[in-house]
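Asks: Give me the fold of what follows.
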Amino acid sequence: MRPSLALSIACSLLLASCGSTQTALSPSAAILAQTQKVAVLSVPVAAEVKFVELILTDKKGAAQTFSAVPADGSAVFQLGKVGNGDFQAAVRAYDASDKKVVLYKGAAPVNLKAGTAATFPALTRVSASVTVNATPTLDKTATFTAKLGETSLPMTVAGGVASVKFADVPTARSLSVTVQGKASDGQPTQTGSATFTLGDGGATVPVTLSEIASCPVVEGAVTAIPAIQGSGAASPLVGQSVTVRGVVTSDLQSGLGGFYVQDAAGDSDPATSDGVFVFTGLGSAAAPQPVAVGDLVQFTGTVKEFKSPATATESATQLDTVSNFVKCAPGLVVKPVEVKAPFNDLERYEGMLVTFPEKLTVTDNFSYGRFGELGLSAGGRLFNPTNGNVSPAPSAAELAARRIILDDRSSRQNPATVAYLEGGTRRTGDTVTGLTGALHFANNAFKVQPTADPVFVNENPRSATPKAVGGTLTVAGANVLNYFTTFGASTDRGASSAYEFGRQKTKVIAALKGLDADIVTLMEVQNNGDAALNDLVAGLNTAYGAETYKAVQTGVIGTDAIKVAIIYKPARVRPVGSFAIDPNPVYSRPPLAQSFQDLGKGGVLTVVANHFKSKGSCPTSGDVDTGQGCWNQLRVQQSQALLSFAQTLKTRVNDQDVLIMGDLNAYGQEDPINTIVAGGYASLNLRIPEADRYSYQFGGLFGYLDHALATTNLNSQVTGITEWHINADEPVFIDYNVEFKNNPNCVGTNCTSPDLYTPDAFRASDHDPVLVGLNLSADTVTEPVTPLSVSATGPDTVTAGQPYTLSVGAGGTPDSLKVNWGDGSAEETLAAGATSAAHTYASAGPVTITVTATRGAETKTATKSVTVNSAPVTGAGRLVISQVYGGGGNTGAPFTNDFIEIFNAGSGPVNLNGYSVQYASATGTSWAVTPLGTVNLAAGQYYLVQGAAGTTVTNAPLPTPDVIGTTNLSGTNGKVALASSTVALTGINPVGGALVDLVGYGSANGFEGNAAPALSNTTAGLRAGNGCTDTNQNGADFAAGAPTPRTTASPANICP
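Replies: Purely as a prediction, here's the structure:
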């Protein structure tokens, strides 16, 4: 059975009377005394008391000792064997049972009586003195201060020992004392600390001092870096000369022209930065200082607020004009301060060593190649607020507060080495954690200059193929970024040379081949009839090794320099009826529609290619940017017109399956898209996971401008959709362009960036392509009856003797298409599907061109009025050979064909009727003749003669030549002649007679004066002055350079 409460208390009393440690088991002192008929003494104690000792001395001097562990603020002693009477009581209260540190004491007479409880008076806190002795002391230390708790006392030095005595220090364990020594100017020079136990007998504490790195004492004041920075955006000391001490945290003198220093201790004010940038100069004006990270330095400089560029609205605080520089000590360590998003107030960290503990994501690599910068963001990549990825949509301020820029420690543009690359790229979506560096300010933005290369995680690796979309039929939308086959004219937007075009074409073809879609809608194809489109399809089929694709031939669409287009696989689908173009003038670029039947399952759908008005080129009033980019109202109107157009398409083939594709220049939740969705279309892009729902990057924000929207009926037949991220994530500078790159074809003095071009799909454009999978239901095909129509468009004027190009459009598949040029010449019958025709007028005057289309008994005509102007006759013409290239089709050649370029360097026109260019080998006497056309070559005009094609490789085609020949030129050595006759020349070095000009190159034995330089697969012979220089010395007049073929369509070059 359990013992009774009385028995338990009795046992406790027995233990207490024997001098054992008392545990607080009784409910209260009074109850205990009454129930057990014993004397009880209660001693109130503080919470830190853990053990109490009681000594009772009777009148005879006999003493008994008791102990107790306090509970509930009291130590209760049960004094059963003491007896009744008067006693002298002494109490000592300790912090632990080892009784090393007594915290409280007390003594008082007590009267004890069985059955009653007495309370001991309040105890007194025990204190003692502490003597601190610090050694060794250094001569440079002028004063010492000891700090114990919250009390600091100055110390005296005698015999190499700094001493001080603290009186009345409360006893305690693990007390700490810190000693700091300072030089006469206040900078710390020595420090030390010690931990000790203070009992009631006091303590003497030895402290060993260590030396702190310090600088020589200077005359005058030393200004703390936080005082220079101040608490505002600009320094309160601008223009003043200050002496500064600090620790070097980053040496960027070779890249930024300066280094960062930071106050070793700081001022503990969160509003003021402890670091500052010290500018020592760049280039020939540089005066670098011999610093290393961790150096304690002292110098004098001038406080400046520097703007970069000079037009910037905000400035960076820095020091320059450095003098009296002293390196005081090496090896100091500055701990970086942690910075976490949101990054709203970075001014207080300007110039300091900072670290970002959280994961940061690359969200902007637009200026990566130009400036070596990467935009990073906390919380993942940043999406445009109107894209619909986050609800509610974040504000611009919220997005900005998540951004920080990683720089490359250099202010150089187009750096020869681009930092942080891996595998020739640095894609957005990659991440870095623990980024550490100096916080720099330039270009109105804070930038981290890392102290070590950050380690990136490739969280967004390239994908060699798009994600699977399923289905039995695929439709893609691809922006081909100004695919132009002509270069140099004011209306040309794409590649600036044939060399660049070859690179661009390779990438575009790789992207389209990677999509491998059955139907492809294209955006940004040159609107030069179907020339650029057909060039692309030809190249794509060459890559496949078969006639895999065909293009929907439309000719010129609208008036913009670019158009939309559609290509398809005839083995997979067949066009149903002819194409349709919406003539509504609201469009920037009219949409193109074509119905197709799936040859596998028999399903029918209509695909509409679109390219809405862009968000740029903003007006000053009216349709301005109110949050969705400029021209949003116009894009809404275009959406409304598109819905009407699509409705007519459904009835055209009696099928409800319409797929709207293209660059609508509106993000996912913007008004133009909402308009189409409200009109009965499903946004297929919403099937893509939110984190992956983007096709374009602008200003470090992502979203999808490239859409796929399906009618309700078609939506149920969609098996999948993806956006193949081959473009938006990639740095711009890896594209086909050669500007600023270390490439022989780069023109200028800033060709310094690495050329990271690769012949693959990545950065083929600035938009990611969209791919849709379909599983169409079988349909009954209704062939539309397209009304017969014809159109004729072209320039309003032409010069006599110059070719005039007429753009011809025909609808309804005419049986025949004829052109009457209106000048009495024979009517010309055009080939089926022709979209243009050319004619050269011999004399001036107004003419009316008539185009006639017939289909059975139907006839439609279109006319175009043209004024033929007289050819200017202001002087005599002077024909020269201006360019020779024989490396066409060879390894490394930029072009497939050889060519000869003729130029009129005179002041009047020359009719080329009866002229020829002729070629002979380097030592040959037989001349191959290529007759020229009947053209009045105006002053300053070029004329391109195409030669034979090489057989080694197939490269870019020449611009449309003025005449096509079959002569095979040598790529290194040969002779070219221009003659006023089509009769072959004779001899090694023909002279006189019909000879107009002669060029011998390389080891040729025929030439004017001396031979021009030898050529190669990548170089042509170029006449100086763009053809104007003619000293009759081939060696002086010609130089080897990159071939740049020009035609009669190229800009004129009037010689002085």
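Asks: From here on, just use CA atoms for contacts and neighbour counts.
Replies: Noted.
Asks: does V169 sit in a helix, a strand or a coil?
Replies: strand (DSSP: H, G, I helix; E, B strand; the rest coil).
Asks: Which strands or helices does the lengthiest helix in the chain pack on?
Replies: In the chain, assigned by DSSP state H, the helix with the most residues is helix 632-653. Counting contacts by 3 or more CA pairs under 8 Å, 6 or more residues apart in numbering; DSSP states H and E, helix 632-653 packs against strand 658-663, helix 671-678.
Asks: here's the other one to compare against:
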Amino acid sequence: MPPRISRRSPAVLSRRSAAVSTVVATALAAGLITVANTGSAAAAEVRVHDIQGTTRLSPLAGEQVTEVPGTVTGVRGYGSRGFWIQDTAPDADTATSEGVFVFTGSTTPTVKPGDAVLVSGTVTEYVPGGASSGNQSLTQITKPTVTVESSGNPVPQPQRIDAAAVPSAYAPDGDAADGGSINKLPLAPDKYALDFYESLEGMNVSVGTSRVVGATDPYHELWITVKPDEHRNRRGGTVYGSYTAQNTGRLQIQSLAPVAEKPFPKANVGDVLTGTTEGPLDFNQFGGYTLTARTLGTVTDKRLAREKTRKQSSGELAVATYNVENLDPKDPQEKFDALAEAVVTNLASPDVLALEEIQDNNGATNDGTVAADETLKKFTAAIEAAGGPAYDWRSVDPQNNKDGGEPGGNIRQVFLFNPDRVSFKDRPGGDATTATDVVRSGGRAALTHSPGRIAPADPAWADSRKPLAGEFTFRGRTVFVIANHFGSKGGDEGLTSHHQPPNRSSETKRLQQAKAVNTFVRKIQKVQKNADVVVLGDINDFEFSATTKALTDGGALTAAVKSLPRSERYSYVYQGNSQVLDQILTSPAVGDFAYDSVHINAEFAQQNSDHDPQVLRFRP
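Replies: Model (predicted):
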């Protein structure tokens, strides 16, 4: 039902009913609300802080409330339509928010900031993404009836969010008796960052000049940090280096102004959002706590440059990995050209390049096509046109719609290699369902199929990309390369989940996949202890994760990214966290190497992929 909005004269307003509703009476008896000091118990009313309460869940959830007073602080006329109100007579409890969102459904609100209103409706707890997402809920008033008492009032002064205000501890441990949830725990805003943000849910807040730690995305939002020194790296990002060392100063920024009316600024990591950004603090599915700006600062461009790795020497083998994000022939030539330019200029034309997310010849068209030769011809031609080598390629076509990813796209891993520098040992017979194995040949390890897939029937790879193994020869030395694209983090709960720590359900599959790859590497090493093995790709997990530990189990492999300083360990930026997803791992025989995470995409608003490529150089 659309909200009913009326405007009353002062005379009518003076005759507001003082009768206490059943809801209010119940809340009074439970001690959930108080009586205003007006000399009459009949003057009791529900205030915003009574609705918000001292935990994450409203004590009045599911109840009707009548004529809740507040001043409008922000209006959203698109997406989840509604407006925020804030009480101008706050209580003394820092745990209770004085702001709340009023959800108007499909109806665009007609109120405006500065309107003093009375709102009646139902108090609800809305979970963005649904209960299965693990997200916290947003307290709101739904099915509202709105009365505008007056207009042109000052918007309540914003609560400043800065480094001094946000606690360094991230969240309390969840209540074991409540399934690990923090929903019912009393808020401690002076102790935990998540509690601090929750205590301001729906309130008018502001941030001052702040560094951008997550570039503007296609949905017109960016991430800043209010803590300039929190895990900062030299390029301006905030590094995520541990499950127990959260970056508490991150905050998502959106604008209440429609993009058509006021374009959202383009910002890269390291840029600065200058001046004051002010508006209601929201909670949403794709980022948690979000400052929905009524007033947006301006972006100061710090001119972040895309990196270029050095060229390998004649005696070095350069092996790289790059997730090219669902590349198919239907993509514009500009994408092929940009990716090709990155291979030649930024990656210095590596000798072997493992690609992830190469789609079939008609992309997402779901008609049974699985071959990707047209995709690869177009890409390798673009590389040659950019001044790179005439790469050859090897791959194994998947079964239709059996490897996950975009339906119909049939993504797979592919080896590109420069035949002037390295040769490929073809051992036929490998296909989508035939597993490659390890045998002894001439006293050394060899694959039964090259290229070949590792254990494609193993349940670990169900609806996921199967590892691609191949034998390469460089200066007379065999190098085994295994290209991977492990299962995604889809289904994991966000860092702002009401479960603390959040559930990471997707890790189970990656752990199985890592064990399968580790087992295969050990097979090679059992036949030939000093075999050069390189495992690389989009591992979809952190260098400190259980997945990486399983890959390196028993010393079979070393995570090369750990050779970098902690502040340099990242290949991806997610919700303002610079983090590792793409990795290269080496067997002990590889010995000394040079490793480079080449930052050309993840930190930028303009991206050719959302991943940064990785390069390893060594002397086999």
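Asks: who are the neighbours in contact with K523 of structure 2?
Replies: Contacts for K523 of structure 2 were tallied using CA atoms under 8 Å, 6 or more residues apart in numbering; they are V438.
Asks: For it, what is the corresponding residue in structure 1?
Replies: Matched to structure 1 by TM-score structural alignment, K523 of structure 2 sits across from S644.
Asks: out of the helices and strands packed on helix 632-653 of structure 1, which comes closest to T321 of structure 1?
Replies: In terms of CA to CA, the element of these nearest to T321 of structure 1 is strand 658-663, at 53.8 Å.
Asks: average distance between the closest one and structure 2?
Replies: Compared with structure 2 after the fit, strand 658-663 of structure 1 shows a mean deviation of 3.4 Å (mean CA distance after the TM-score superposition for structure 1).
Asks: the inter-axis angle of that strand versus helix 632-653?
Replies: Strand 658-663 of structure 1 and helix 632-653 are oriented at 140 degrees to each other (axes from the mean of the first three to the mean of the last three CA atoms, to 10 degrees).
Asks: angle of strand 658-663 of structure 1 against helix 671-678?
Replies: Orientation of strand 658-663 of structure 1 against helix 671-678 (the same axes, to 10 degrees) gives an angle of 170 degrees.
Asks: any idea which of the helices and strands packed on helix 632-653 of structure 1 is most buried?
Replies: Of those, the one with the most neighbours on average (mean count of other CA atoms under 10 Å) is strand 658-663, at a mean of 27.
Asks: returning to that earlier point: what separation is there between the match of K523 of structure 2 and Q637 of structure 1?
Replies: S644 of structure 1 sits 11 Å away from Q637 of structure 1, going by CA to CA, to the nearest Å.
Asks: on that earlier part again, need the helices and strands packed on helix 632-653 of structure 1 in TSV with distance to G471 of structure 1, can you?
Replies: Conversion of these to TSV gives the following (distance: least, CA to CA, whole Å):
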stretch	distance to G471 of structure 1
strand 658-663	15
helix 671-678	24
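Asks: for the counterpart of V123 of structure 2 in structure 1, what are its contacts?
Replies: Structural alignment (TM-score structural alignment) places V123 of structure 2 against K304 in structure 1. Residues in contact with K304 of structure 1 (CA under 8 Å, 6+ apart) are S235, V238, G239, T317, Q318, L319, D320.
Asks: ok, and the closest non-adjacent residue to D492 of structure 2?
Replies: R504 (4.6 Å; CA to CA, 6 or more residues apart in numbering).
Asks: Correct me if wrong: the one you found contacts R510.
Replies: No. Taking contacts as CA atoms under 8 Å, R504 of structure 2 lies outside contact range of R510: 10.8 Å.
Asks: Which residue of those two possesses the greater neighbour count?
Replies: Neighbour comparison, R504 of structure 2 and R510: the larger count goes to R510, with 26 against 13 (by other CA atoms under 10 Å).
Asks: and that one, how far is that from T547 of structure 2?
Replies: 6 Å.
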